[in-house]
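> Predicted model follows, preceded by the sequence.
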Amino acid sequence: MNMKRPPMIMTGHDLFEADMPIFVNRAYESFDLREHAHDFIEITYVSEGEGMHYIDGEAVPVQQGAIWYIPEGRSHVFRPRTTKKDRPLIVYNCLFKTAYLTELGASIPSFQAIAAQYAAQSLQFFEVKDTRGEFHALFRELFREYSRRTEGFLAIITALLVRIVTGLHRQRGHQRVADGASPPSLLSLEESIAYIDRHYATELRLPDIAAQASLSERQFSRLFRKQTGMSFTAYVQNARMEEACRLLAASRLSVSDVAAQIGYADMKYFHQLFKRKTGVTPRAYRGASSPNGNLPQQRQEAPFPD
């Protein structure tokens, strides 16, 4: 009878050095390592290749740029796509004790809420994509500092860990917002901003977005201005006008089509807003954006006035 072997248990005692709350390596995944669970948190970055991630009974394809957050106790293992040596699956592993994440939250007030969320036993594993290569640079620096052990390295890898966890939190929010056409049942402030960035062409109302963030309009407006430097209305209008500028310069859409595409049916109002943003009419902007045009760069990039 063919029975599946239970996952082995990896403990921090086997990996972490004395007085070292973090373990970092760069590994070639193979078929030798058994499926395993562990008593620490793991963040894995797929640096090269592709393969499969077997986790809690699921089989998920992975490829370069995938980042996995794996809480304590989750049974998992990465496998390469093939045994061929010229097509390896190479990952960076960042392992750290859950208690250390909690300690960082206690010592960095602005990080406390995120640390508490990612140290929670109820948090499920998840994957995000490194769409711009930012995480790749962070993990390379993390591995370099951990390996070289030059003076002050622990302070640097701790700061990098905070950046990585915070970046995961942001990217997770962006992906959750991007997956649906309407806001999730509850949005953080950052997720609200991400939602606006992706849906500025739709009808966006402050009361609705504030309610999704479980805040009053006054609270939301105050926090939103502190985060973005603009009011809710100015931020939406700025996003729309920036897209209008891009469409006018890069496409052959008519001015009315551009207005419609960014969410304006009232052409008079669109013209008024556009001129406030750029100092010129849409047609003049298109002409000045041509190779022989002469659009003032400072006005072109100025934020929408609040």
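Sure, I can see it. Predicted, not measured: the structure shown is a model, and the values here were computed from it.

> all contacts plus neighbour counts: C-alpha atoms, from now on.
Noted.

> Quick one: neighbours of S107, just the number.
When neighbours are defined as other C-alpha atoms under 10 Å, S107 has 10 of them.

> cool, S122 as well?
The burial count for S122: 10, using other C-alpha under 10 Å.

> pretty sure it is in a helix, no?
No. Assessed by DSSP: H, G, I helix; E, B strand; the rest coil, S122 does not belong to a helix; its assignment is coil.

> next structured bit after the helix or strand A210 falls within?
Secondary structure from DSSP states H and E places A210 in helix 206-212. With elements assigned by DSSP H and E, the helix or strand that comes after helix 206-212 is helix 217-228.

> For that next one, buried residues please.
Neighbour-count burial for helix 217-228, counted by 16 or more other C-alpha atoms under 10 Å, picks out 217, 220-221, 224.

> helices or strands next to that helix in the packing?
Packing partners of helix 217-228 (3 or more C-alpha pairs under 8 Å, 6 or more residues apart in numbering; DSSP states H and E): helix 189-199, helix 206-212, helix 232-250.

> Could you dump these into JSON lines and include mean neighbour count?
Shown next, in JSON lines, are the helices and strands packed on helix 217-228 (neighbours: other C-alpha atoms under 10 Å):
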{"stretch": "helix 189-199", "mean neighbour count": "20"}
{"stretch": "helix 206-212", "mean neighbour count": "17"}
{"stretch": "helix 232-250", "mean neighbour count": "20"}
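
> how about those in JSON lines, adding distance to F16?
Listed next are the helices and strands packed on helix 217-228 as JSON lines, based on distance: least, C-alpha to C-alpha, whole Å:
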{"stretch": "helix 189-199", "distance to F16": "34"}
{"stretch": "helix 206-212", "distance to F16": "42"}
{"stretch": "helix 232-250", "distance to F16": "46"}
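
> got another, please set it beside the one above:
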Amino acid sequence: MGGHSPPGLPVAVIESSALQGTEHCHDFYELVFIRSGCGVNLIEGRPYPMLGGDVLLMRPDDVHSFRSEPGFSLVNVIFTAELFAPRDWAELIALPGLNRFLDTVQAEVPHKLALAPDDARTADRLCRLMLEELTRKQAGFHAQVRAQMTEFLVLLARAQAAYGGSALHSLPASGPITEALAILHRDFRSQIRVADLAATVGLTPNWFGEQFRQRTGLGVLDYLARLRVEEARRLIETDRRPLLDLALDVGFSDPGYFTRLFRRITGMTPRAYRALVRTE
């Protein structure tokens, strides 16, 4: 392996802003965390649009290539199973949400995971910590990197199990905020008023807003907007109907507002995002 990969430790962490990579494969796992910008990763013939907060996984022998736009920034984390003790590796690949990523026997693999904002910040922090450990090589760095890599993989496992590739999730717990989240995820295509939602779960609007932000890190309307944009992003990748139809499907009645909000959240317009897929 290239990059920061000392002898005896089969892992490397490489920061990159490359705009393209030719088709290739390798005999190790490659996790790609997208810090910013946009691009497309072509894995086993299928295009995966990439935005900040996304994680792409290539297993050994997966054929892949990528191209990106200026301003693109990523971190490559490449490793083999030998990084871990056999028992630890067996436990990791058995985790719900992670086994489909890492099991080399399965044919259908969810190569992309869109992390929620808090999880994306944690992933970025872990990448920086691993890179720092591998660069400085201070006493105990082997153990430290293994621990950080384990934390990274567990983060991905829990994210995949909790929200299955969508950057927003319902936070497994009980109570009025969980009830409100369930309603938002079920009815996000409909018109939703914060006051009505608060009343439904038995809270005053102000207290509801404070508790919701404390639990999710977002205001209610921001969370709703991100739900709609996340669904729009999924549809743009798979549905060839006009963008206006897709906007209406996810709850936007004003196409101009949809475009502005999509760009604010993803960094690009819906039309540009669709072009990323169609150019492959």
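Sure thing, it's come through. No experiment lies behind these values; they were computed from the predicted model shown.

> What does the superposition give as a TM-score?
These two chains, once laid on top of each other, score a TM-score of 0.56 by TM-score structural alignment, normalised by the length of structure 2; 193 aligned residues with a C-alpha RMSD of 3.9 Å.

> against structure 2, where does the helix holding A210 of structure 1 fall?
Alignment of helix 206-212 of structure 1 against structure 2: no match, by TM-score structural alignment.

> before we move on, back to that, quick one: closest of the helices and strands packed on helix 217-228 of structure 1 to F274 of structure 1.
Nearest to F274 of structure 1, of all these, is helix 232-250, at 6.4 Å by C-alpha to C-alpha.

> Report the central residue of structure 1.
Q171 (1.5 Å; C-alpha atoms, centre = their mean).

> residues touching that one, list them.
Residues counted as contacts of Q171 of structure 1 (C-alpha atoms under 8 Å, 6 or more residues apart in numbering) are 128-129.

> So what does it match up with in structure 2?
Per TM-score structural alignment, Q171 of structure 1 is aligned with A159.

> quick check, that match in a helix?
Yes. Counting by three-state DSSP, one finds A159 of structure 2 located in a helix.

> quick one: the strands in the stretch 1-150 of structure 2?
Using DSSP state E, counting those that start in this stretch, the strands of the stretch 1-150 of structure 2 run over 11-16, 20-24, 29-36, 38-43, 46-51, 54-58, 64-68, 73-79, 112-114.

> how about the fifth one, aligned to which bit of structure 1?
When structure 1 is aligned by TM-score structural alignment, the counterpart of strand 46-51 of structure 2 is residues 58-63.

> And the last one, by the same measure?
Across structure 1, the stretch matching strand 112-114 of structure 2 (TM-score structural alignment) is residues 127-129.

> buried stuff in stretch 128-137 of structure 2?
128-134.

> In helices, which of these fall?
128-134 (DSSP state H).

> Just name the closest of those residues to G256 of structure 2, please.
Checking these against G256 of structure 2 by C-alpha to C-alpha gives R128 as the nearest, at 37.9 Å.

> which residue lines up with the closest one in structure 1?
By TM-score structural alignment, R128 of structure 2 lines up with R140.

> ok so, going back, and the contacts of the match of strand 112-114 of structure 2?
By C-alpha under 8 Å, 6+ apart, the list of residues contacting stretch 127-129 of structure 1 from outside reads 65-69, 168, 171-172, 175.

> Mean distance of that stretch to its aligned residues in structure 2, please.
Taken over the aligned residues, the distance from stretch 127-129 of structure 1 to structure 2 averages 1.3 Å (mean C-alpha distance after the TM-score superposition for structure 1).

> V24 of structure 1 maps to what in structure 2?
Per TM-score structural alignment, V24 of structure 1 is aligned with V13.

> Verify the stated contact: that match with F33.
No. At 10.6 Å, V13 of structure 2 does not count as touching F33 under the criterion of C-alpha atoms under 8 Å.

> what residues are shared contacts of these two?
In contact with both V13 of structure 2 and F33: 75-77, using C-alpha under 8 Å, 6+ apart.

> Count the neighbours of the aligned partner of V162 of structure 1 in structure 2 for me.
Taking TM-score structural alignment, V162 of structure 1 has T150 as its aligned residue in structure 2. Neighbour count of T150 of structure 2, defined by other C-alpha under 10 Å: 17.

> cool, the one 10 residues further on as well?
The burial metric for Q160 of structure 2, expressed as a neighbour count using other C-alpha under 10 Å, is 23.

> how long is stretch 126-143 of structure 1 end to end?
From its first residue to its last, stretch 126-143 of structure 1 covers 22 Å (C-alpha to C-alpha, to the nearest Å).

> try stretch 32-49 of structure 2
By C-alpha to C-alpha, the extent of stretch 32-49 of structure 2 from end to end equals 13 Å.

> got the buried residues for it?
So stretch 32-49 of structure 2, judged by 16+ other C-alpha under 10 Å, has buried residues 32-43, 47-49.

> Show residues contacting it.
With contacts defined as C-alpha under 8 Å, 6+ apart, stretch 32-49 of structure 2 is touched by 50-58, 62-77, 111-112, 123-124, 237, 267, 273, 276-277, 280.

> if you set the cut-off to 6 Å instead, what comes out?
50-56, 63-69, 71-76 (C-alpha atoms under 6 Å, 6 or more residues apart in numbering).

> And stretch 204-220 of structure 2, by the same measure?
Stretch 204-220 of structure 2 is contacted from outside by 195, 198, using C-alpha under 6 Å, 6+ apart.

> rerun at 7 Å
For stretch 204-220 of structure 2, contacts defined as C-alpha atoms under 7 Å, 6 or more residues apart in numbering pick out 177, 194-195, 198.
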